[in-house]
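> can't give you the sequence, but here's the structure:
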């Protein structure tokens, strides 16, 4: 039996990092729980309404800044990183094909929440067995935790101008999870911010959601619009969504640090149901039961069938004109009022594109006839 008084916490911290690797985590870091330097920024963000419809951000504001309220006695947070990048993510080939659906690459495979939480729980149990007495609690997006500031304090990376965590050896293609503990583990050194003068993520954002460095207006963010929003997508943003039906990776794709992205060793993160390269029409043809069956165990399932249809309808409206798309939209029935509104919008977009195409075709035909007659072009 290990006496808590005689525990070598430096040695234990090293063991925790080894155990973390054995459990499939890419990196483990340890920090204290002081988040006072982030509290004002959070209050300012909320005061400006940047959380949109995510009311829980406001409700749990106090908890976010005080992890010890989630687990009384907490004095340290063990932050864990798990890479999810797959070998052939087909970023460009999918984004550049307007007839295919682009799904944020973190959501192609199994839902990471339960997977990471189970592994964090096992890590807690290993620590508990070593110490013989330990209070711990794992979190993976399951409670109001400021995971990025905590991970930054733990040395896992720095918060970039797009608000995501960046690691100089792994980019930003990874998940984060936390294990709250009540033992005085030595802390790791905070990561230095290395974004420098780069503003690539700010410039590339399709909806200009990064309103200033390190500040994202969720109400404009495609990830929020396609995942968190439960109402109609504002008309001004619909054309900007392109073929992105679940999330957006643009700010990560353009980040120079992501050339160091690490491939995942977790098979569960590999694409399911051809989600990395699937036709929009194939997904739009699903009924609700097919949606539930095909997204079982996937993070996509939580948005529900209604928002799924809404998002795909917008993408079909943004696709090049096609008689097949028009037919699919027209034949879709038993839709909610919200979904039907987006289908009607998509049909109007398809109609406008058809008219432009017909106009361009008539102009081309007129030019050809003029040339064939040997007359000046402006005759």
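It's in. It should be emphasised that the depicted structure is a prediction, and the values quoted were computed from it without experimental measurement.

> C-alpha only now, for contacts and for neighbours.
OK.

> ok now the longest helix along the chain, how far from the chain's centre?
In the chain, assigned by DSSP state H, the helix with the most residues is helix 337-372. Put simply, helix 337-372 sits 34 Å off its chain's centre (C-alpha atoms, centre = their mean, to the nearest Å).

> which strands and helices lie in contact with it?
Counting contacts by 3 or more C-alpha pairs under 8 Å, 6 or more residues apart in numbering; DSSP states H and E, helix 337-372 is packed against helix 304-318, helix 323-331.

> tilt between it and helix 304-318?
Here helix 337-372 points in a direction 10 degrees away from that of helix 304-318 (axes from the mean of the first three to the mean of the last three C-alpha atoms, to 10 degrees).

> let's bring in a second one:
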């Protein structure tokens, strides 16, 4: 049974996975509450809601017994061709990962229901109060690095984390003991242009380029002008410099392949981007999160500075 299930997870294209019993994340409670108390979540008011559910997944699924944690690679084969063009985060090249991962987790749930045992469950992909990195760390799929990203000793950090919570028990994995391999390295901290990583494993979202370009709904922080390193949506700098991402290999997920025009878009084309082309390039993309007006705002913010690409 377990072999059959693990083979299905591999067939769905996941990098790694683990089965864990649902429990309360006691170790993560003080860190989460301190981060929120210091308002480091900025305008992300949803982070301050449902704290009990973030710490206790049994409140999300009735009679929850098992949480299946999965990783899905999104490291691209190719990057943007014009080095002077505004830089898009790698995760936003293709179809919105919420759609891709949720479809895979729904298929996994159906497989369990039909081939393993009748059950109820719910997939989670960064859109509900689940502490995903905490569960992945607890599962032994990696350690949380100094940039607060989960880092896998096998795969680096260019992957998404998802969960499937179900109301039956499965044979649980013995969590691998993954030690912290960051050591004395501070490349991610040193390379963050806005100094958003204010301490080891503490990110002040208010200064983070990803937060500013995606989460902020009004005008971005004028104090950060000239510090975005030409990033227009999201930011990969702290991952790009991480030595563990030398292990990253291109994904083979069709849904994450970029629109044929996207990577060849020149600086001037970005500057003159009009809505029809935006809709074509980003039809099912995570860039829809900020929308055409939001992306225009980000482009104006970059144009008002002397930013140069890294």
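Looks like it arrived, so ask away. Model, not experiment: these values are computed from the prediction.

> which of the helices and strands packed on helix 337-372 of the first structure sits closest to residue 173 of the first structure?
Using C-alpha to C-alpha as the measure, helix 304-318 is the one of these that comes nearest residue 173 of the first structure, at 23.7 Å.

> residue range for the closest one in the second structure?
Counting by TM-score structural alignment, helix 304-318 of the first structure falls onto residues 291-305 of the second structure.

> ditto for stretch 203-221 of the first structure
Aligned using TM-score structural alignment, stretch 203-221 of the first structure spans residues 190-208 in the second structure.

> now do that stretch: distance from first to last residue.
14 Å (C-alpha to C-alpha, to the nearest Å).

> how many neighbours does residue 263 of the first structure have?
Neighbourhood size, residue 263 of the first structure [other C-alpha atoms under 10 Å]: 15.

> and for residue 292 of the second structure?
Other residues near residue 292 of the second structure number 18, with proximity taken as other C-alpha under 10 Å.

> my guess is it meets residue 280, correct?
No: shown here, residue 292 of the second structure and residue 280 do not form a contact pair, counting by C-alpha atoms under 8 Å, at 11.5 Å.

> now the match of stretch 203-221 of the first structure: how far from the chain's centre is it?
Chain-centre distance of stretch 190-208 of the second structure: 16 Å, with C-alpha atoms, centre = their mean.

> in the longest helix of the first structure, what's buried?
338-347, 349-351, 353-354 (16 or more other C-alpha atoms under 10 Å).

> just stretch 150-159 of the second structure next, same as before
Within stretch 150-159 of the second structure, the residues scored as buried using 16+ other C-alpha under 10 Å are 150-153, 155-159.

> which part of the first structure matches stretch 95-115 of the second structure?
Going by TM-score structural alignment, stretch 95-115 of the second structure sits over residues 110-130 in the first structure.

> which of the helices and strands packed on helix 337-372 of the first structure sits most buried?
helix 304-318 (a mean of 24; mean count of other C-alpha atoms under 10 Å).

> which residues touch that helix?
Outside of helix 304-318 of the first structure, the residues within contact range by C-alpha atoms under 8 Å, 6 or more residues apart in numbering are 98-99, 101, 226-227, 230, 232, 238-239, 241-246, 280-281, 283-284, 288, 291-292, 325, 329, 336, 338-339, 342-343, 345-350.

> residue in the second structure matching residue 230 of the first structure?
Matched to the second structure by TM-score structural alignment, residue 230 of the first structure sits across from residue 217.

> how close does that match sit to residue 107 of the second structure?
Using C-alpha to C-alpha, residue 217 of the second structure is found at 34 Å from residue 107 of the second structure.

> out of the two, which sits in the busier spot?
Taking neighbours as other C-alpha under 10 Å, residue 217 of the second structure and residue 107 compare with residue 107 leading, 16 against 12.

> which SS class is that one?
Counting by DSSP: H, G, I helix; E, B strand; the rest coil, the backbone at residue 107 of the second structure sits in helix.

> list the contacts of it.
For residue 107 of the second structure, no contacting residues are found, by C-alpha under 8 Å, 6+ apart.

> what helix or strand is the closest residue to residue 354 of the first structure other than its chain neighbours located in?
Once flanking residues are discounted, residue 354 of the first structure sits nearest to residue 321: 5.9 Å by C-alpha to C-alpha, 6 or more residues apart in numbering. For residue 321 of the first structure, there is no helix or strand it lies in under DSSP states H and E.

> state the distance from residue 321 of the first structure to residue 315 of the first structure.
Residue 321 of the first structure sits 12 Å away from residue 315 of the first structure, going by C-alpha to C-alpha.
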